[in-house]
Each structure stands twice: as structure tokens, then as C-alpha cells.
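Colleague: Sharing a model prediction with you, sequence too.
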Amino acid sequence: MVLGGGGEPCSLCKQTVYPAELMTTGLGRFHFSCFRCTKCARQLQQSTYCQDAKTGRLYCKPHYSQLAVAAGIQAVADGGVDASAGVLVHRKTKTAEEMEVELALDEGALVWVELGMVPDAVSLLGADLADPFVACTVVGRSGEVFTVSSGGGEAEVPRPCVWLRDRSSSANNLRLQHLNEANLLGNVQRRFEARHIYTQTGALELLALNPYAPLCSYDEDQMERYRRARGAPVESAPDEAQQSEEPHIFGVAEEIWRAVSEAEAEGASAGTESRSVVVSGESGSGKTESNRQLLSYFRWRSTGGGDGAAAISRVLALSDVLLESFGNASTVNNHNSSRFGKYLAVDVASNALAGGSFSTYLLETTRLVRRATGERNFHGLYMLCAGAAKHKRAALRLRAAKEHFYTLVSSSDKQREAAAPPDAPTRIERRFDALEDALSQLRGVRAVSVWRALYAGLFSRLVAELNALLRPDGPANGGQYIGLLDIFGFESLETNSLEQLLINYANEALHHLFLRHVFRGFSDEALASVLGDASRIDNRCCVALIDAPPKGLLHILDHQCRAPQGSETAFCLSATQKHEEDPFFTVPKLSRDCSHDASSAFIVRHFAADVLYTSGGFLESNNDTLVGGSHWLRASTEPLVTELFEEDKAVAGTFSSVGGRFAANLKELMARLRSTQTHFVRCMKSNGGALPHTFDAPYVRHALRDRLPKLATPRGIGLTRAGCAPLAPRGLLQKRPAAALASRRRRRPRQGIRAEASLARVASETSRGSS
């Protein structure tokens, strides 16, 4: 789906955007972000809105009604113009779905009431204003005004505040009778409060809410339950297999294991039936734990292979601890945040683990020398200070972690100076560091570059050793495998640097992969008929903004790194000049709350949120060149150090782009994921404070609305339920028409001739297509 041609200005903010990003009203064309109520900032629908013909201001219908009553003006009729108020109310013809909802909104109907639109009703209904919706029952109706009861009181509310709700929760969002935002949130909340943290969204995605508390549903008894669960065969309908069991991460693992094992037993071509699991979500949402449970299930499910498979299983268990120790750190959002991405390919043969290999992405080595306030360095450094044997501590001159400058919890310089006594080792080390930097620069190499290169080399060596243990005979020769992707979640911090841009770029690429899986086979017209603003679903333009040559942000950054007089200011100004008309790119404006402008920062409009990136340190972070350092490191008396940098002889001193290398690796990863059958697990926080068993409805509502992919939104689910989701396996298409045809003939041999002919034709065509 390609956005329209030349740009057009928004009638309200005057910003030039693509035509596909504009909503057309009776009084102009408006950008989606501007199409909100002036009073409550609620996103308006093109099907109904109120607009002041004099000022151009937009209102939702309830707030316009309040303004009209306050001004003594009679409410405007749909489709009419009140000349005295100068307000135009536009209403499209109601769809069949809208008519069905209107008929269902009768006395006794179960509904949700959106409290943010009727704050006066909060006390009358005995509700909490912090809750976005309250469950009510319709007890009366007068036109577009409903009398609702919550059990704690009654109130009159206008029609736009009322949403139909289901009587009970559902383990699958697609099986909800009423598809709306309130009902989706209510369904997830009711299941969470019943200790069901998993909810299925169709056959493609499992939604997992982090409870921030240990659960008793990950033992071997639970694994056995899902192994024995009676479900339909792999080639049958995905929804049928879900009916006998609650959604669970083990259910996803069992489906994958069974499919790969059966394909391997049937002699399928190498890799054709391999599966990948993409576990995504923001930092702290539980991605690492979900991957750990998947791997734990596969290790338990491996029943053949003898001592070799047992050895592979032990190495996989050990690798989990090692890679977390040297690649994870405590951040402001997560005490065990993965500061690198990894893809584990596990070979499966004869119903057993037969090998594996790790691929890693973008280890955040800048954390060694620079961290945000309140964050820590990699876990392994603190473990070394706390747990090293006595003779090791003496040999390495180790002290307590708090006495080493680079293992201190990061804080501002003033806070650190105030907290430290005059003779503190911190002050001595800071002076020693300054001397060391000066001496290293005289030798033509920066100390921080050496430290980063050493740590990255050691980490790569660790991964290589694990891969050698997992595949002692070298790379796998064909066969099926299961891929597990554990990659950093979307980040929007107080200060966002190049690391956050690359992390969010990876999340954009994964989001695009998900959308391609959900909506593959649909034409733009089919998407538009259900989603309306279908062009906004496809985020390929945001991905291209970052990586497409020659104008992508990463390419502009590389050019500045190579230029003799390159600078962060020149990078920002060049990016602004090349992307000033790009709807996914904008620049901040100087204000009391923002000290940045186009020369020092820029904003990327990601699928999850708009993120402000400050360019300070971009060039340093992107330059992985070790000028002069390779020579000194190869001359080291430590054999391991010499080995780590022996490979760099040919490229020593040449520019090495961190962003360019990451983009190339990411494209390889996407190609690998596209070559497998992909499953998705979407992790979400249940609250923003990491509180155990606490469901913060406004927080989760924001995540469902802005961060969860479009499939789990009402309109996305509506598309999937519209009858055109091409997600059923071919075997199902072959069997069901034939079975339905036989059943119809048994029941009514003389009727339904036309339907029988259609079923026979479908069965014939699908059988022919599979041969």
C-alpha cells in the first residue's frame, strides 16, 4: 500500500502531508492527528463529527451538544447546518453493522459506558474516574440518550459513550460477539483478574500480559497437559485446536513442535516446514521470560536422540544464564533488560533436539562507558565483583562494585560528587581516567573504544563457543528447525540516542512483518472497505525513512561519519532538508518544555509512538572504527586478546558503521523469518509500576490502542472476521468442502443443487492446486 503522490496541506495545522493521511470533511481536509475533539482530544470518526464553520474547530457530538445547550442554541440535526451556531454536523449512511448495534441497544442491553466523555456521570454510577469504562445495563432510552445502571447508581448518557459488551469473557478475542475497544479491554481485564494472563487473537497471535508475580502454570504437569491436549490435527482449523485448552505459551510450543516433528518424519524438504516464534513487546513486558518458557518446553519435549540430545539440552539451559549475564542490564523500565537481540535456531530430528546456533544483534557496548540516570552496567560485571574467588580478585585487583567507576549506578555528576567523600576511590578513578584518556589519545587510540571493542569481542567469542558446543560437527545440513527471536522492545526514554533509533527500527521491521502476515492476500480495496484508513496500516514508509538509500537516516549518518567536518548538527539539518515532507518525520519546536530544535533533534512517528531523538553522541556511537587500537591489541601478551583482533588486520582503521551493519543484519533476519512459518507472541505490561497482579486499565488501554498490532484492534478483528482471512491451511480447504457436500447430500438429496455445485467446484479446484 503506497501513500498518495504529492503533498497537501492540512486545513488546521497547515502541515503538508500525503493525501492518504488526510480526512475529508465538509469544510476542508484534516490530518489524522488533528482530527480530534477540541474539548476532550478524543479521536473523531469520519462517519460523525461536529465542526464550527466559522473557526474550523472540531468537536465530538456530546461536547458540541453541551456547548449548544450552554449557548441556548438548539441541537443540530444530523446532516443539517445550524446557521446561528455556524456548525455543520455530518453523518454518513449507517452500515448494516451499525444498524445491528442500534437494534441491540434496547432496554436490558449489557453495555460499557466511557467515563471520560461523561465525567458528571462518574459519581452517579458509583465508578472510579481512573477507569476508562464501567459495566452497565440499559434501563431506559429516549432517542439518543440512554439511562444506564451500574448497580451503584443510574445516569443518563449520550449514545457515543455507550458500547455493547459480552455477557462473559472469551479465551479468543475473535470469538467476542461485540467488537469494540471497550469490550476488548474488558475481556482482557476479566481474564487477567481470573489469573488467565494469555488471550488468543485468532490463530496468529498470543497476547501475554505480564503479571509481575510467579505463577504455578509452568511445571511439567502443565507441559504434560498441553502435550496430551486433544485437539485437531495440524492441518485442520486453527480455532478448533484452541477449544479444548486455555491459551498458553505451552500451547504455542506444542503446536510448533508437533508440526516440525511431523514434517521431519514425513521427509519434508529442508527448511520448508521450519517455524519461527517472534516474541515482541515493550521493554519489561516479559519477552525474555516467554522465550525461556518456550525453550524449556522444547527441551522437555525432546524425548529421543540419546546422550547427544541430552548434551544439547544442557548447553541450551546454560546458554540462557551466560547470555543474560553478559548481555542484560538493569534499566529504568526493566531490571533484566536484554541489551542485545538474539535469534536461536534449534535443529529438530527424530523427535529430539539435534543442535542449534545463536545469531546476535547490536550489543549495546556504549553502556560500558555511558548510561542513563538510574541505570546499571551489564550484570556480569557485578557478579564478577561479588562472586570471584579470592585469588581471582587479587589477580584482577577487584574491589566491591560500588568502588569501581564503571559499575556505579549512573547518576548526574553533581549527585555523584555530593554523595562521595573527599577521599573516595571514585574521585581518584575519575582523575586517573582523565590521565588515561590523554595518554591513549597520544598513542592514537581512545580508551573507551578499546574497552568497547574488548567487551564486544569477548561476547562474540562466548557466542561462538556456545555455537561450537551446540553444533560440534559444524553447520547443519538441511532438516527442520525452530527459531526463537528475543529482541529488544520498543523504547521511548527521557533521552533517546542512536541505540534507541536502531532498537525502534528493528521493532518497525518486525511490526511490518506481522502486518504482512495478517493482511497477506488482501487488496488495498478490501482493507479500505473495513479499516477505512488502510494506508496507515502499512509502515513500510517509516522503515524506508530509516534505512532506504540514499536518503535514509542511517545513510545520512554514515555520510557525516565519513566527512572530514561531519557533525551531529549537520546530520540533523541534512535529515530535515531531505525529509521535510515525510509524514513519519518531523522536528521539534523550541518551547519552555523543549530545548531542542531542528539542529539538535528530530522526531520519528513510529507505529507505537512519536519519539524525540537527540543527536548528541550519534556520530561516536555509529563509528565502530578502532583507529590504531587493533595494532596495540594484537601486540598484547594475552593470547585471547590477540586472537580476538587477529581477524581485523585487513580492515584496521577503515570506517565501520554500527547502523549500517545492524541494518544489513536485520534484513538478513527478516529474510530468514519470511522463509519460515511465523508465530507471534505479543507481550504487554499489566501496569506501568511492575506491581504484582495489578491491572491498570488506562495503561493497558493505551497499549491495546497504540502499541498492539492492528489485528487486536476492533477494526483489525473485524477484517479477519469479515470472511476473507486467507490463513486456513490448504488441507482444510481440501477437506471441508468435500465433507460439507457429503453431509448435504445425505440430508437433502433433492435440494441445494446450486450450493452442491459450488462446493464440488471448490473441492476440485483446491485438490488440483495441491497436486
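Modeller: Perfect, I can see it now.

Colleague: From now on I want contacts and neighbour counts done on CA atoms only, so please keep to that.
Modeller: Fine.

Colleague: Could you pull up the contacting residues of the residue positioned nearest the centre of the chain?
Modeller: Nearest to the geometric centre of the chain sits residue 281, at 4.0 Å (Cα atoms, centre = their mean). Residue 281 makes contact with 287, 489, 490, 682, 683, 684, according to Cα atoms under 8 Å, 6 or more residues apart in numbering.

Colleague: From these, which land in strands?
Modeller: 682, 683, 684 (DSSP state E).

Colleague: Could you dump those into a markdown table with neighbour count and distance to residue 371 added?
Modeller: Listed next are the ones in strands among the contacts of residue 281 as a markdown table, based on neighbours: other Cα atoms under 10 Å; distance: Cα to Cα, whole Å:
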| residue | neighbour count | distance to residue 371 |
| --- | --- | --- |
| 682 | 22 | 28 |
| 683 | 26 | 26 |
| 684 | 24 | 25 |
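
Colleague: would a markdown table of those residues with distance to residue 100 be doable?
Modeller: Conversion of the ones in strands among the contacts of residue 281 to a markdown table gives the following (distance: Cα to Cα, whole Å):
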| residue | distance to residue 100 |
| --- | --- |
| 682 | 32 |
| 683 | 34 |
| 684 | 33 |
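
Colleague: Use this one as the comparison:
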Amino acid sequence: MLQQVNGQSSGSDAHGRESLREDLQAFLGGEAPLHQLDDLTKVNPVTLETVLRCLQARYTADTFYTRAGCTLVALNPFKPIPQLYSPEVMQEYHTAPQPQKLKPHIFTVGEQTYRNVKSLIEPVNQSIVVSGESGAGKTWTSRCLMKFYAVVAASPTSWESHKIAERIEQRILNSNPVMEAFGNACTLRNNNSSRFGKFIQLQLNRAQQMTGAAVQTYLLEKTRVACQASSERNFHIFYQICKGASADERLQWHLAEGAAFSWLPNPERTLEEDCFEVTREAMLHLGIDAPTQNNIFQALAGLLHLGNTRFADSGNEAQPCPLMDDAKCSVRTAASLLRLPEDPLLETLRIRTIRAGRRQQVFRKPCSRAECDTRRDCLAKLVYARLFDWLVSVINSSICADPDSWTTFIGLLDVYGFESFPTNSLEQLCINYANEKLQQHFVAHYLRAQQEEYTAEGLEWSTVSYQDNQTCLDLIEGSPVSICSLINEECRLNRPSSAAQLQTRIESALAGSPCLGHNKLSREPSFIVVHYAGSVRYHTAGLVEKNKDPIPPELTRLLQQSQDPLLKVLFPADPEEKSQEEPSGQSRAPVLTVVSKFKASLEQLLQVLHSTTPHYIRCIKPNSQGRAQMFHQEEVLSQLEACGLVETIHISAAGFPIRVSHRNFVERYELLRRLCPGAAPSPHGPPPDEGRSEWSPGSEQATLQALLQDILHTLPALARAPAEATLAPVHCGRTKVFMTDSALELLERGRAQVLEQCARCIQGGWRRHRGRKKERQRRAAVLIQAAVRSWLTRKHIQRLHAAATVIKRAWQEWRVSTDLRSQGGQ
């Protein structure tokens, strides 16, 4: 049995012997200490125990990131380490020629996905799937990756473009605090737990500059607004407005200091997420002005006062339930803050409207105390869910780029982690169902698909066994009978059924599934599902009602009467709504349940993921207490087993993550034949571009084989060390070429070398051409100058001749006149 370690000396003798054994093994075997192994594929032998010891040694040495083949393992340090995520570190990984040679980091994965988008080899959209238990650090990892891309993918040259990119970058980063304030909460296992799933598309243009982003959310846990488990809290934003608002604002929103609210448990706990000014500043940058913010916070304050509205039992079933004495002020304040008329608000909460008969006659029936509480909670959940969806739409309109301005994207998936609480209901079932689907995506894409592709391509491969969770998914979503189908059927039948009856039906219909269990000692109706990450007991009480998620139409009509500008946007008046509110008899539309909607959105997400090249970050939670320097081996071991990390390491160590089609390989690397002096021109060389589409498979295969042999001869010359070439195998499959990262690095190095030689030849030819051209220009200039000088000389001589003629003629005339005067005097 593994010993549980909490960071202190526990059993000094045993610890000393273990350390001595490790040192002796490292000395005799010549191996590096465990904390220096950056890649778990280098652990020898690869077992759960050795992987666990390596991770623990690195965690003790404050090294929290480790490669596991295609996956990055991230241990949550549970303490701030700002120097690990500084802009200088981002630039270091971004500008590094080979970032994979640096220490493992989430920025390594970020830079790899960014370079893959830029790659000229079959560029394709990229995605990063961040998975792990609740509290393992998924939200923090996604936040740091967004900051990384905002820095490295927003660097245009012109000043105007730089200001635009800077504004986009700021808006994308500002979406984080807003969504975390309205969508995150403190749970038993995580102080900043995401209570919704989100997939962020970072949109890039052809120059790989980030032009915008788009956010898609999944299954907000809106029930948390009105119901919080013991020792848990409501969404962060409620605590922020109570703690961070000014005195005038608290007076305006009727939030007296120290006031008690039923829906605001554990207000004494101070968390770093309670940062109201950061949220307001971020909302302002996203285009939500101060008046709109005031309307939002006023509505949230109204929900808090609505939660203090309590009802008493009515002595007469024909009369509505009276308010508790201390609740009269609360309902008045709630109506004022929501800008609703007080009497219709009370009437809607206490009286149910029933439509019956062919003529749809309206009957009014007073609600019981429990029904009043349910309608009050439903009203709060409805307002908050609409507000959250509106915020997401505002964020998207602020950061989303025009469809024509981007060509590729990098997706970041931050989904809720696996959850198991003392009481688990529909929310936990959906969350764990999503985790099962993501685990299946990882298994299908990497573990199973890679091995099947190696076999189909004819590569020599020893099959690695792995844990498949298809049986559990068949139990949850399978056809024709599954947990989801049974719950949905209960909703469609719309018949009264107890929690015990639902439990009995699930157990009898799915008794043959090995992933279904039952705790006979439990007094409450429940069933157990054996997930890949562990067994979870789900309580059947309330499952059907939560799946229906009924919204009484009179609640919507009431909110449409609000004079608040924000609520008018959230609940616009619909003239056609009345005719569609209560369809009767056989005209009733099929019920669209929570499970059905969630399943559809999940399938759509998986289609997007399947269309991208995925990268995986496995976040591991070292301990359940959330304390630094504490490593619980048993808890970490269960997480390693659940995610199939050892199988991943085995396949990654022997696998070929880079695969290129024959045609693209020939087109990109045929120029490497220049590095092989003995290589003769291929008789099957590629024809001109216009004929490439007419290649026959035989000629292409022959060209590839000849080219591949020549390239393999060039690898030793490209390698900086003799061993580098042997560690960089290239294999030719039936339709693709398979290689490791090191082989791709060598090929790209050789290609860059050839291109550099070609560039030098082109530059030399261009310089010779320029020299000859300048020489011709110089000679032409000399000839032109000589001609001009000759012409100028001739013109000058002509002018001299003309002047001499004039002078001579004048002199002759003067002599004649002088002679005539002298003769006349005689």
C-alpha cells in the first residue's frame, strides 16, 4: 500500500531508506534523479508507481509541469508563482527555436498549437483540452493560455493596427473576470470552481494575428442562485456587490452592511475572487457602461431580497399562503429593485394559473408553501440565467471578429471537472457525463485511433491495452434504454412518480450494466454510476423536476411588466407568446429537457473538437485540502489511473505524432535531395503544377520511396550529434509518412539549410545581375557624357566662329570707312 505523504517527515526511517534506495539506484544505473526527468516517457520502467514517484519528486522541487508524451501533466501548486507566468517567460517560449527543448510548461503547448496553425504542412484548426478534477487548476490554466496568445498573436507592425490589436487583446482578457464573477463559485473542493463549461475560439487571420474570439457556454448551474450546499457559496458576483460597492450604492440597492441574506451563505470568507472593481472595470472595457452596470447590480440585489421572501402555511387551501412578518419588507424591496409592481409579484408567487378545457378556460389556484418557494426560486433562476446569457452575447459582440477577417482558430476548452459530493443530483450527472465524453474523445483520438492507424498503414506496432469507458457511456446515454432516456421518459409522461420508483425503474431496466451499482445501506433513493474517475452516488429525488426545468408562463409575463431597462431587454414582450404558452391535449409540443439540450450542445462541441488537432493538458490535484507542499499519493494515484496516463506514456514513447500525406511530403521535402550528392534525379519526378492532380498512385509511391531513401541518407548530415539521427526515425506507410518530433525537426532544419543555400544563390545571382546592370549603366553614362561634351564643344566652337565672323566683318567695315575718310581729306 502506498504511503500517504503530506509534505512533512512521516516515518523518518522509511523515508530515509527510500531516499537511499533512490540515490543508490540512480548512482548504479547512471540515471538522472527523478525530479530532473521532464518527460515521463523517460521513466524506467513506466508503471503507476514510478510515474507517481517522479511527479512527487518534481512537486517537492517546485516543478509543476511534466510531459507525458502528447499530454502535459500540470500539478496544482496551490500557491501564487507570478514569475512562472510573466511576459518575459511568454516571450522566451515564443521566440525559442525549439520550445520543446525548454522546461515543460503550458506555454510549450500554447506555442506548439500556435506554430501548428502557422505550419505550411496541412494547416488545420487547433484545440487545447484542459481536463481534470474540480480544483485541479483548469480555469487558471485556461486564463494563462489566453494571456499567452494575447501577447504572442497580437504583434502587428503599423501603429494603427497595433492599437486595434491591443484593444482586441484587452477585451479578450477582460472577458475572463466577468465570466468568472458571474459563473464561478466556491465549492467544497475548489474556491473558484467554474459552474459552467466554456469553449473559447481565438480567431486568427492569415498572418496568424489574433483578430477576435468567440465564447460558447454550456450548462450554467443556475440552481446555485437559490440553493447552495452546506459550506458552499453563491456565485462570486453576489459577494462582490455586497463587499465592494460604495456606501451610496449599498444604500441605493438596500444592501446594509452586515445584512443577512438566505441566498448568501458564508459571507465571512474572504477570497481573492471577491474583487468588485476588477469586474466593473472589465465590464466597462467590454462596452457595458456604468448605467447598465448599475441596472445589473440592482437586479442582483433584488434577487437577494427575493430570497428573503418566506411564506407561512395557509390554514385554508382556498386562500394564498401569507408572508412571514419579516418577509414583507423583503418582498417590497425586491419589487422596488426589480421595478415590478408589488401586488402582481406576490400574486404570481402565491397563485398558479391553470388552463383547461377546449376553450382554455383559466382557473386560479392558490399554491402551497412548498410551491410558493419553488416559484420564488424559479423566478430568481430565470432572471439570472437570462442575465448570464445576455452577458455572454455582449462579450461575443465585443470580441468576435468579422467572419471574413479570420481563417483559423485555436480553441480552449475549460469544462467543469469531475465532481462527487455527499449529495449529487442532475447537475453532477451532466458534469460527469461531459467528462466521460471528453475522456472518450481522448481515448478515441489518441489511444485507439493512433493504434488503429498504425496497423492500417502497415507499421510494425505492438498493441497497448487501455481502459475504455464506452460501457459507462452506454449506461448514461445509450440506446434504446439508458439513465438519460429513462429520466426523459418520466418527463414526457408527466405523471407523478416518487424518487423510489425512479430508482427501481433505473435499476431494473439497466441491471445488466457493470457500471451501475446500488448502495443497499443508503436510506435515500439513489443509484451508483462507476465512472472512469470513480464511483458516484446520485440521488433520484428532484431529478425529474430538474430535468423538466419548468418555467410557469405567468413568471415570464410578470417580468415583461418590469420597468427596468435591463429586464425589458432580457424579457421582451412577445405578442405570439400567449398562444403558445399552454398548448393543450394532443397539440402539446414535445418536452425539451435539460439533459436533451445538454446532450445536443455536447455533441456539437465534440464535432468541433474532432475537426481540430487536439492537445491535452491533464491537471492533477495533489491534495483535496487545497494546501501547498502537500502531496497525497493515494489521491494522485486515483487520478492517474482514471485518465489512463500510463497507457498514454507507452503509446507516446513508441508512437509517431507527426504524420503527413505522401503528396505533401514529396512537395515539401523533395528539395532535400540537394543535400545528397549521389542522388540522381528521380525518373518519376513531379510534373509541373498543372499535372499534379493526375499522378497515379504507383508513380507517386515510387517517387516517395526514392525520395525517402535519399532523405534518410541526409539525416546523419543534418544531425548535430550521431545519436540524433538514430533517434529520429521516419516510416513510410501506405498513404502517409510517420515520424517523430525530432525527425520533423531534422527535416525542417535540412529544408531551411537548402532554402538558405537557394537564397544565397538567388542573392548572388541578383548581385551579379545588379553589378552587370550597373556596369552597363556606367558605360552608357560615359558614352552619354562624352557625346554631351562633344556636342557642347561643337556648340562652343560654332559660337566662337560666329563671333569671329561678326568681329571680322565689323573690322573690315571700319577699315573701309576709315580709308574713305582719309581719302576725302586729301
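Modeller: Received the coordinates, thanks. Everything numeric in this text was worked out from a predicted model, so none of it was measured.

Colleague: can you put the contacts of residue 281 of structure 1 in CSV and add distance to residue 131 of structure 1?
Modeller: Output for the contacts of residue 281 of structure 1, formatted as CSV (distance: Cα to Cα, whole Å):
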residue, distance to residue 131 of structure 1
287, 27
489, 27
490, 26
682, 24
683, 22
684, 19
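
Colleague: Please pull up the helix or strand immediately following the longest helix along structure 1.
Modeller: In structure 1, taking DSSP state H as the definition, the longest helix is helix 447-470. Using DSSP states H and E, the helix or strand that follows helix 447-470 of structure 1 in sequence is strand 480-486.

Colleague: For that following strand, grab the matching residue range in structure 2.
Modeller: Under TM-score structural alignment, strand 480-486 of structure 1 corresponds to residues 408-414 of structure 2.

Colleague: how about residue 128 of structure 1, what does it touch?
Modeller: So residue 128 of structure 1 contacts residue 122 (Cα under 8 Å, 6+ apart).

Colleague: how near is it to residue 694 of structure 1?
Modeller: Distance check for residue 128 of structure 1 against residue 694 of structure 1: by Cα to Cα, to the nearest Å, it reads 16 Å.

Colleague: Show me how far the longest helix of structure 1 is from its chain's centre.
Modeller: Put simply, helix 447-470 of structure 1 sits 28 Å off its chain's centre (Cα atoms, centre = their mean, to the nearest Å).

Colleague: Give me the contacts around that helix.
Modeller: 312, 315-316, 319, 326, 355-358, 363, 365-366, 368-369, 436-437, 440-441, 474, 624, 626, 629, 641, 644-645.

Colleague: If we use 6 Å, what do you get?
Modeller: Helix 447-470 of structure 1 is contacted from outside by 312, 355, 356, 357, 365, 437, 440, 644, using Cα atoms under 6 Å, 6 or more residues apart in numbering.

Colleague: top of the residues you listed by neighbour count?
Modeller: Using other Cα atoms under 10 Å as the neighbour test, the contacts of helix 447-470 of structure 1 are led by residue 355, with 28 neighbours.

Colleague: Give the aligned equivalent of it in structure 2.
Modeller: Match for residue 355 of structure 1 (TM-score structural alignment): residue 212.

Colleague: close enough to count as contact, that match and residue 401?
Modeller: Yes. Counting by Cα atoms under 6 Å, residue 212 of structure 2 touches residue 401, with 4.6 Å between them.

Colleague: For residue 606 of structure 1, what is the corresponding residue in structure 2?
Modeller: Using TM-score structural alignment, residue 606 of structure 1 pairs with residue 531 in structure 2.

Colleague: circling back: which residue of structure 2 is paired with the residue nearest to the centre of structure 1 in the alignment?
Modeller: Superposed on structure 2 with TM-score structural alignment, residue 281 of structure 1 falls opposite residue 132.

Colleague: Secondary structure class of its match, three-state.
Modeller: Three-state call for residue 132 of structure 2 (DSSP: H, G, I helix; E, B strand; the rest coil): strand.

Colleague: Same question for residue 346 of structure 1.
Modeller: strand.

Colleague: what's the spacing between it and residue 229 of structure 1?
Modeller: 24 Å.

Colleague: swap in residue 48 of structure 1?
Modeller: 48 Å.

Colleague: quick one on the thing from earlier: what number of residues lie near the match of residue 606 of structure 1?
Modeller: Residues near residue 531 of structure 2, counting by other Cα under 10 Å: 20.

Colleague: Now it: closest residue in space that isn't a chain neighbour?
Modeller: residue 472 (6.4 Å; Cα to Cα, 6 or more residues apart in numbering).

Colleague: helix or strand for the one you found, which one?
Modeller: helix 470-477.

Colleague: Where in structure 1 does that helix align, residue-wise?
Modeller: Using TM-score structural alignment, helix 470-477 of structure 2 pairs with 540-547 in structure 1.
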